[in-house]
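> Okay, predicted coordinates and the sequence, questions at the end:
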Amino acid sequence: MAQDAPGTAATTQPAAPAGPSTQTQAPTAQVEDQASQTAPAEDNVTGIQDIIVTAQKRSETLQDVPIAVSAFSEQSLRAQGLDGASNLVQSIPNVSFQRRGTRNNFQIRGIGTQLSALSGDDGVGVHQNNVPLTSNRLGEAEFFDVERVEVLRGPQGTLYGRNATGGVVNVITNKPTSEFSGSATVELGNYGSARYFGYINAPITDTLNLRVAGFGLQRDGYVENLLTGGDLDSRNIFSGRITLGFEPSSTVRAYFMYEGFSENDNRSAAARKQLCLKDPGPSSINGVATGATQVAFTAGCQQVGVYGDNVYGTTNQLSTFSGILARQFGIQPRDSLENKFVSRDLRETEVVGRPLFRAVSDLFTFSGEIDIAEGLTISSLTSYNENHDDRLGDATGGYSSVTFPISPLLPNGLATSAQMGVSDRLRYDNGLFNDNKQFSEELRLQSSFDGPFNFNVGGIYLKYKAHSITYVNSTVIDTLARAISARGGTPIYIDPNPFPDFTGHNYFQNNSYFDLESAAVLGELYYELTDTLKVTAGARYTDDNKKLLGARGTLLVPGQGLSFFPEQETSFREVTGRLNVDWSPVLSFTDKTLIYASVSRGYKGGGFNSPLVAEVGLPAEFEPEFVNALEVGTKNTLANGRLILNVTGFYYDYTNYQIARSVNRSSFVQNIDTTVAGVEFEGIAEPIDGLRINANIGYLHTKITEGEVVDTFYRTQGDPTYVYANGTNGGCILNAAGVATALQNPAVTPVLLGDNACKGPATFRTALATRIPAATAATLTAGIYDYGPNVAFFSNGSAEGVLQDLEGNELPNAPKLTISVGAQYGFDLGDSGWNATIRGDYYRQSRSFARYNNAFFDDVRPWSNINASLIFARPDDDWSVLLFVKNLQNKANIVGFEIADENLGAYRTLAVTDPRLLGVAVTKGF
C-alpha cells in the first residue's frame, strides 16, 4: 500500500490526537499524507503522498501549485500539535508571530497584520473557508475539526477577497458527509491544562447532512502574580461549530455554517513581564544642576535593552501622565515606584486585581455552487461576522512603594475611585474595548474546460463597522476630577460604575467609529501554451471608501458624554494584478518537477490616524502601500517519491509601506519605502520505510530604502544639543544650552514642573511672564526653543524630536535566518495491532530587531526550541494516545518586546515562549 506518514491517519486509521507543538514539519505540512484527499492507494507503492489544496480556488496537489504555499492537513496539525496560529511560526519558513498587548501580529516575510484599527486592511489576510475576516480570532482561537490550514506567501489580491500584500492564512473547516462518524479527544497536561474537542457527523436525509464540532480549553496561567499568589494569563475558551450540507443533485452544493467563540479569563498584557532601568532624569544640564526640575526631564526608563542585569527596575512614575499631574498638584511629589525592583524570573510579575479578558464572536456563512453547464460553475459566498472584546487590567508596573502623602486634595491620604476602589497609592488601569461587524458577499464564475483556456472571475462587496475605545484611568485623575468639580460651576461627570460606561470625564478615552465599504472585481485567466507550459494572468480593481468619527478629549472637562471631531472620509481606487508562468519539464533525474516565475503588484489601503494625532499637527491620514513582487521557485519530487525538495526566491519592492508609533497617546501610522528579499528551502526525505526527516530553512533580508521618523523613545538621537522633556501629551526635546541658562532663574522651576515645556513656546513664555518681566521671559523662552536643522515639530512650536533616517534599517520581527529540523520514526508493536511513532523537532531563529528604529536597545537575541512526542495508535479500534513535551529545555525565550507609551512609563513589555509543557491526549473515533 502507499506509505502513510508514520503516526498520522489514513482513511482507515484514527486521527492522531492534538497535543504538542512538535513544530517544523513543513514541508511535511506541504506534502503531508492525506489519503482521504489523494488518488486511491495502489499496492507496492512507496513514497510521500501529496496534499490536495485550493490555494488557487481549485483543487490541485500542492506540488503542482506554482506559488509558495504551506498546507497543513488535519492529520498533520494534530500530529504536530499545531493548535493555533502562533505554532505555525515554527513550521513555515520566514514566518513570525507576536503578541502585541491587545493585538496579534502574524508576519509573512516581514510583512504583518494591521497596525491600526482605523485601516481595515491587513498585510496578512485572515480567511475562514475563503471568507475574509477583517476582525478575527487568529491570535486567540485554536484549530479544531479543520480539513486543512493553508498559508500563502506573497500578494494574493487577484483570488482572495481582500488585499493582502504579505500573504493569506486560510482555515478550511471540515464539511459534513453522508457517512455517520465522530471523534472525541481529551488532553490533560501540567498547569492544570484540560483540552477537549470532537465532532459528530450525521446524515439527516439523502441530500442533507449535519456536522457539529466543539472545542474547550481550561488551564492555569503560566505567570505568577506575586501580589496575590495566583496565576495570570490563564485560558477559559469554548468554541462550537454547526455545518449543514445540502446537495440535492450532482450539480448543486450548498453549505451553511455557524461558529461561535467565547473566552473569559485573565489573559492580559499586564501578565507579560515588564522591564526597566529607571530614569531619574539628569542631575545637571550643561553643568547646571536641575534640582527640583530633574523630574521634568525623566523619560521613565532609560534607553536600554531587555537582557542586562540592570533592567529589573521600574519606571519613574513622575514621567507618566498621572505622575506629571500628581507632582503638579501636590498629590504625589515623589516617584510612587521609588526604590522598587521586580523579580528576575520572567514568569513572575505584580498585578493589582484580576485582569479582565472577555471575547465573543459569531460567524455565519452560506456558500453555494451550481454547475450551470459542462465545465462551468457559479458560486456565492455570503458571510456575517460580529466580534466583541473587553480587555481591562492594571498597568501600574508593580505595586507602588510610596503611599500618598496628606495633602489638601487627599486630606486622609486616600483616593476614591468607582472603577478602582479606595487606594492609598497611585494605580493605573487601562483597557481596549472593541465592537466590530462585517458583512460580505462574493460571486464567482469558474471554468474547468478540457481545453487549454480556463478562468476564475468574480466580485466581492464588503461592509465593515468598528467601534473602538482606548481607556486609561488612575487614582490621581479621579482625584483631580473630584477636586475640580468641588470648586463649583459645571461639574465634571464622574462615572460611578465599577465597569466604565465611557460617558465619564474622570478618565482618558480615545473613542472612534470606523466604517469601511469596499467593492472589487477580480479574477484570473489560465492558458496552457503546451502540455508542460502554462500562463496565469490575474487582475483586480478595488474601490475602498472609509469614514471615521472620532471623539475629542474629554478628560477633566466639565460635563458628561462625548464630543466629536468632524467626520472624516477618504477613498482609494486601485488596479493590481499578477502574471505567472510555470513549466513542468520531464527530467531524467526527478520524478516530477515544477518551475515557476511570477510578477505581481499588491495594494493595501490607506486610512486614518486618530484625530488626537492630527490635533498636534501630524497628518490625519496615511497613504496606501504598494508592493511589486517577483518570485521564482521550483518544486521537485525525486527518488521514487521518497524525496521532496522545494526552493523559492523572492524580491519585494514596497512603496509607502505603513509603520506605526505612538503620538499623543494614540497610534500614528506613516509611510516609508522598503525592500524585502529572501530564499526558502523546504525538504522532506523518507530514506527507509518508517523514517521521515524534514527541514525548513528561510533566509530573509529586509532593508528600508527611504523614510524619516522621530523615535518616540530616543527623541534626541544622542545629540547633546538637546534634552528630553516629558509632558501629559507625550515628550519633546528642548535646547540644552537654553534650558541650562533658564534653570539659573528660580522662576523657571514651577513653570517646568507645571507641564508647560512640551506645550510650546507661546504657552511657556506666557506662564513664565506671570513670574518675571515679559522681555526676560521671551529671551529665556527663545533659548529653550532654539532648534537646528533635522528636527520635527508639533503644531504648537515645540520639537517632537531629532529626525532619524531609517535608510538601511531592517523591518522589525524579521530574523535573517529561520531553521527547523524534525525527524520521526514509526514502527509496529509486534502483533498487538498497535503502532508507535517517536518524533523530535528543533527550531531556531537568528537575531532580529523589535522595532524598525533598530536602536542599540532594540535587539532580540537568537532563540531556539525543542519539542518531542510519542504516539501510540491502534487503527482497527480507532484509538490513539499521544505523550508530548513542548519546550523540552524549559527556556524562557524572549521572542520580542514592545515599549509602552511614554505616558505609561516607556517600560519594556516582553513576549516570552511558554514554559515546558507535558501532557497526554487520548482520541477515540467511531
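Okay, I see it.

> Every contact and neighbour count from this point should use C-alpha atoms.
Noted.

> what about the one helix or strand residue 672 maps to, distance to the chain center?
Using DSSP states H and E, residue 672 maps to strand 666-685. The chain centroid and the centroid of strand 666-685 are separated by 15 Å, computed with C-alpha atoms, centre = their mean, to the nearest Å.

> Kindly provide the distance from the closest residue to residue 230 other than its chain neighbours to residue 345.
Using C-alpha to C-alpha, 6 or more residues apart in numbering and skipping residues adjacent in sequence, the residue nearest residue 230 is residue 224, 6.0 Å away. Residue 224 sits 10 Å away from residue 345, going by C-alpha to C-alpha, to the nearest Å.

> more neighbours, the two?
Comparing residue 224 with residue 345 by other C-alpha atoms under 10 Å, the one with more neighbours is residue 224, at 21 against 12.

> Now do the strands in the stretch 751-900 of the chain.
Secondary structure of the stretch 751-900 of the chain, counting by DSSP state E, counting those that start in this stretch: strands at 791-793, 799-805, 817-828, 835-845, 848-849, 859-860, 863-874, 879-886, 894-899.

> Touching stretch 94-112 from outside, list them.
Under the criterion C-alpha atoms under 8 Å, 6 or more residues apart in numbering, residues 85-86, 88-89, 113-114, 122-124, 139, 153, 165-167, 268-269, 391, 432, 676, 680, 698-700, 702, 811-815, 817-818, 895-896, 898, 911 lie in contact with stretch 94-112.

> since we're on the closest residue to residue 667 other than its chain neighbours, how many residues are nearby?
Leaving aside its sequence neighbours, residue 667 sits nearest to residue 661 (C-alpha to C-alpha, 6+ apart; 5.7 Å). By the criterion of other C-alpha under 10 Å, residue 661 has 19 neighbours.

> Does residue 661 belong to a helix, a strand or coil?
With DSSP: H, G, I helix; E, B strand; the rest coil as the basis, the three-state label of residue 661 is strand.

> Please determine how far it is located from residue 96.
Distance from residue 661 to residue 96, by C-alpha to C-alpha: 20 Å.

> again with residue 228
From residue 228 to residue 96 the distance is 34 Å (C-alpha to C-alpha).

> swap in residue 812?
Taking C-alpha to C-alpha, one finds residue 812 at 10 Å from residue 96.

> okay, pairing it with this:
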Amino acid sequence: MRNSMRLGLLAGSVLAALPLTLTSATAQTGSGSTASDSTDNLAGEIVVTARKRSERMIDVPETISAFSEASLQKAGITNLDKLGQAVPNVVLNRRGDNEPNVVIRGVGSFGNVQGIGFYIDDVQNFTDQASRLVDLERVEILKGPQGTLYGGSSIGGAVKYVTKKPSSKFEGRASVELGEQSIFNVNGSINVPLSDVFYARISGYADTNDGYLKNNITHINNDKSEEYGVRAAFRFAPSDDTDINLSVRYSNLNNGGNDYYLTPTTKSYKLNSDLNENIYNHRRVFGSILSVDQKIGNMSLISLTSYTERKNNLLWDLDYSGLDGLTGYQPKPVKTKVFTQELRLQSDNSEGLNWLVGGYYARVRDRSLVTTIDAVFGVDFGGPFTIANFHDNTSLEQTYAGFATVSYKAGPFEASLGGRLNHVDFFGVNRLIPDSLHVKDTVVLPKLTLSYKIDPAMMLYFNASEGYEPARFTLFNETPLLPYKPEKAMNFELGAKGQTSGGFLSYEIAGFYIKNKDRQLETLVIDSSGVPNEATGNVGDARTWGAEFSFTLRPTRGLSLNANGGWMNSKFSAGDFDGGRVPYAPRFSGGASVDYSTDLSSDLKLSLRADVSHNSGFFWTSDNSLKQESYDVVGGRLAIGSTDDKWELAVRVDNLFNEKYHTELQPFDEDNLLARRGQPSLVVGSATIRF
C-alpha cells in the first residue's frame, strides 16, 4: 500500500505535467530562470578543472562526469551513495565507519585499499571523504588513472569537490529538510562583500537521521547519526592579477560506525540486528586551505597549502551478536594529521603552446583508522573480551613529487604529454605486536593525449596513462606487519564527445582497456586458530576492457532526457584467481532521468524529475564466492517555486519501490556473512529560500 501510494503520487505528477510539456515552447518564452535551467547541463557550458586549468568540459579529452549545484539538488545527491548511482561503471558508497567504498571501471576497492583520490578544491582529502555535500559549485568524477597531475592513490580516477568561492555579490541561501527516519536537516550559506576587494562566505549544516537498522537489544538504531559542520571562506582580490583564498572547515559526526548484521545467506536483507553494545563512532575534522594565484605576464604562479586534523573515538561490537563477545573501545581520540603543499607555474590558456610545471609534498600521520580494526574485523572469541585503545599503531607517510605537462595546438589538432616523478616513504609501528616496517618506492607516471576537433563542438580523442597505488603494509593479528607491492595500471582510452547546434543533443562515448599489475585487494585469511581476518595484499594481475556512453536530449526548453550506461569485462589474468571476475565490477551499469520545468504563471514554476539506476550485479570477493544480484533504484522529485528562484518547496522519493540490495557483504565465520543493506524507500520534503 505504501509503495502504491508513492507510485501513484509520482505517476500522477508526471501525467499532470504532460499537457504543460506539449505547450512548453510557448509558455516558457521570455523566462530567464527557465532558460538557465534548460542549459544547466549543456556540456559546452560546464567549466571543469580536470587538467588543473579552467576549461569547458567539452574541450577536455577524457571521460568526465560533472554535476553542477542545480543538478545535484534536482537529483537529490547529498552523499556518496546517491552520487555513485548517477554514474556508469562506478560503484561508490559510504561504509558504516564513514570511509568511502569506491571503484571506477573495476579499479579501486572496498576497505583499506582505495585507489581513487578525493579532492577538495584540488587538495587531496585523506580524512572525511564521505562528508555531507554542501555549498558546492560542482562535483567532478574523472575516470582512468590521474597519476600525472594528482599522484598516487588515483589509479582508478578521482572525485573532485569544488566549493563555492566568495564573490562580490551579496547573497544567501537556507534550506530545511524533513523526512522519514526522523530526518531533520538544515543547511545554508551567506556571501558578504566586506569591501571592493575582500569577500567572505559562510556555510553550514546540521543533519539528524534515526537510520533504518534497528537494534533488537538496545532499541537504538545502529545507523542513527548526527552530523554538523561549518565552513568559512575568505577571498582577497586586490587586482585582476592576484587572487588569494583562505577556507577553514569543521565537521562533527556521531553515528554507530559498524552498522552491520549477521546473515547466513546473501539474499537476506534485514532491517534489524542484535548487538548488546551502544555502539558509536565520533569523528571531528578541522581543515584549512590557503590558495594563492598570482598572474605574471602570460603565466600564473599557484600555491596550494593545506592542514587537516581528524580525531576519532569509537566503541564497536565486533562479535555482531547479543553475546558478550568482542568489543573494540577507543576512549582516547585517535588523531590523524595531514599537511600538503603544492606549487606550480603554468601558462595561461592560449592557442599554440601550453605548459605546466609543479612540485608537491604531503605528510600524513596515522592515515588509516581502520587498519587495526580490520585485523580483528569479524572475530568472535566466544567470551567477554574488550580491546581498549585497540587502534594502537602509528604510521607516517610522506610523498614528494615533481610533475609537468606540455601541450601544443595546431588548428584542430592537440597533442599533450605529461609526467610525474613520485616518491612515497611509508613507516609504521604496531604496538599490539611489537614490530615496525619501512616501505618506500619511486615511480614515473606518464600520460599522452591526442585530440582532433571535427568542429568547435565535436572532439575525437585518445589518451594513454599510467596509474599507481603505493606499496604499504597490513596488520594481521598473529603475525608481524606484512608489506605488499605497489599496484600499477596502464590505461588506454578512445572516445568522442560533443553537442549539436543549440545544445539539442549532448553526447559522450568512450572505449577503454586497462592492464593492472599486482592488484591490491583485501582478502580473507584464516589464521591457525580458524579465525578469519581481512588482510590487504597483492592478488595478481587483471585486465579490464569496456565502453560507456552518455546522451542528453533537450527537445524543448525546460525538458531534458538523459541516458547513460557502461559495459565492462574485468577479470584476473594471473595469480590465484586467474580467470575469475574482479570484485565490485558489474558487467553493466547505467541509468536514465527525465527533468522537466515549466512556468505555471509569471511568478510560479513547476519542476519534475524521475530517475532510475541499474546495476547488473557483481562479486564481493576475489574468489567469486559471494555475489550481489542485479538491482534497480527508482527515484522522483516534485518541486514548485518562484520563477526567480527565490523560494522552492519540494518532495523527493528515494528507492521508490524499496529495492533490496547490499552496500557491503563479506565473510564473517563458517556460518555467517557480515552485511549492510542499502537505503530502503525514503520520502523527504524540503523548503529552500534564496536572497
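Received it, and whenever you're ready, just let me know what you need. These figures come from a predicted structure and were not determined experimentally.

> Quick TM-score on the pair, please.
With the length set by TM-score structural alignment, normalised by the length of structure 2, the two chains reach a TM-score of 0.89; 650 aligned residues with a C-alpha RMSD of 2.7 Å.

> And residue 228 and residue 96 of structure 1? Which one has more around it.
More crowded of residue 228 of structure 1 and residue 96, by other C-alpha under 10 Å: residue 96, with 26 against 12.

> what does that one align to in structure 2?
For residue 96 of structure 1, the aligned position in structure 2 is residue 91, judged by TM-score structural alignment.

> cool, residue 452 of structure 1 as well?
Here residue 452 of structure 1 is matched to residue 352 in structure 2, going by TM-score structural alignment.

> Return the residues in contact with that match.
Applying C-alpha under 8 Å, 6+ apart, the residues near residue 352 of structure 2 are 408-410.

> preserved in structure 1, out of these?
For the contacts of residue 352 of structure 2, the subset whose aligned partners also touch in structure 1 (both residues aligned by TM-score structural alignment, their matches' C-alpha atoms under 8 Å) is 408-409.

> Now flag whichever of the contacts of residue 352 of structure 2 is closest to residue 477 of structure 2.
Among the contacts of residue 352 of structure 2, residue 408 lies closest to residue 477 of structure 2 (C-alpha to C-alpha), at 53.7 Å.

> Could you find the counterpart of the closest one in structure 1?
In structure 1, residue 408 of structure 2 lands on residue 527 (TM-score structural alignment).

> what number of residues lie near the closest residue to that match other than its chain neighbours?
Closest residue to residue 527 of structure 1 apart from its sequence neighbours, by C-alpha to C-alpha, 6+ apart: residue 453 at 4.6 Å. Residue 453 of structure 1 has 15 neighbours, counted by other C-alpha under 10 Å.

> ok, now which ones touch residue 453 of structure 1?
525-528.

> In JSON lines, list these along with secondary structure, distance to residue 875 of structure 1 and neighbour count.
Below are the contacts of residue 453 of structure 1 laid out as JSON lines (DSSP: H, G, I helix; E, B strand; the rest coil; distance: C-alpha to C-alpha, whole Å; neighbours: other C-alpha atoms under 10 Å):
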{"residue": "525", "secondary structure": "strand", "distance to residue 875 of structure 1": "44", "neighbour count": "17"}
{"residue": "526", "secondary structure": "strand", "distance to residue 875 of structure 1": "42", "neighbour count": "18"}
{"residue": "527", "secondary structure": "strand", "distance to residue 875 of structure 1": "44", "neighbour count": "16"}
{"residue": "528", "secondary structure": "strand", "distance to residue 875 of structure 1": "43", "neighbour count": "17"}
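
> Can you tell me which of those residues carry over to structure 2?
Under both residues aligned by TM-score structural alignment, their matches' C-alpha under 8 Å, what the contacts of residue 453 of structure 1 keep in structure 2 comes to 525-528.

> just those now: which is nearest residue 284 of structure 1?
Ranked by distance to residue 284 of structure 1 (C-alpha to C-alpha), these are led by residue 525 at 69.6 Å.

> Just give the closest residue to the closest one, not the sequence neighbours.
residue 455 (4.4 Å).

> and if you look at residue 501 of structure 1?
The nearest residue in space to residue 501 of structure 1 (C-alpha to C-alpha, 6+ apart) is residue 495, at 7.1 Å.

> Just to be sure, that neighbour is in a helix?
No - counting by three-state DSSP, residue 495 of structure 1 is not found in a helix; it is coil.

> That one against residue 482, yeah?
No - Residue 495 of structure 1 is beyond contact range of residue 482, at 10.9 Å (criterion: C-alpha atoms under 8 Å).

> What is the neighbour count of the residue mapped onto residue 121 of structure 2 from structure 1?
Matched by TM-score structural alignment, residue 121 of structure 2 corresponds to residue 129 in structure 1. A count of nearby residues for residue 129 of structure 1, using other C-alpha under 10 Å, gives 16.

> Check residue 90 of structure 2 too.
Residue 90 of structure 2: 26 neighbours (other C-alpha under 10 Å).

> Spatially nearest residue to it, not counting backbone neighbours?
residue 104 (4.6 Å).

> Map the one you found across to structure 1 for me.
Under TM-score structural alignment, residue 104 of structure 2 pairs with residue 108 in structure 1.

> likewise residue 211 of structure 2?
Taking TM-score structural alignment, the alignment pairs residue 211 of structure 2 with residue 221 from structure 1.

> right, and that match touches residue 265 too?
No - counting by C-alpha under 8 Å, residue 221 of structure 1 stays clear of residue 265, with 9.5 Å between them.

> any shared contact partners between those two?
Common contacts of residue 221 of structure 1 and residue 265 (C-alpha under 8 Å, 6+ apart): 233-235.

> Restricted to helices, list those residues.
With helices taken from DSSP state H, there is no overlap with these.

> quick one: residue 492 of structure 2 is in a strand?
Yes - according to three-state DSSP, residue 492 of structure 2 belongs to a strand.

> so how many other residues sit close to it?
21.

> Which residue in structure 1 aligns with it?
Using TM-score structural alignment, the partner of residue 492 of structure 2 in structure 1 is residue 630.

> Please list all residues in contact with the nearest residue to its match once chain neighbours are set aside.
The shortest distance from residue 630 of structure 1 to any non-neighbouring residue, by C-alpha to C-alpha, 6+ apart, is to residue 599 (4.6 Å). With contact taken as C-alpha under 8 Å, 6+ apart, residue 599 of structure 1 is in contact with 578-580, 628-631.

> got those residues as a markdown table, with distance to residue 783 of structure 1 columns?
Supplementary listing: the contacts of residue 599 of structure 1 in a markdown table, determined by distance: C-alpha to C-alpha, whole Å:
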| residue | distance to residue 783 of structure 1 |
| --- | --- |
| 578 | 57 |
| 579 | 59 |
| 580 | 61 |
| 628 | 48 |
| 629 | 50 |
| 630 | 53 |
| 631 | 55 |
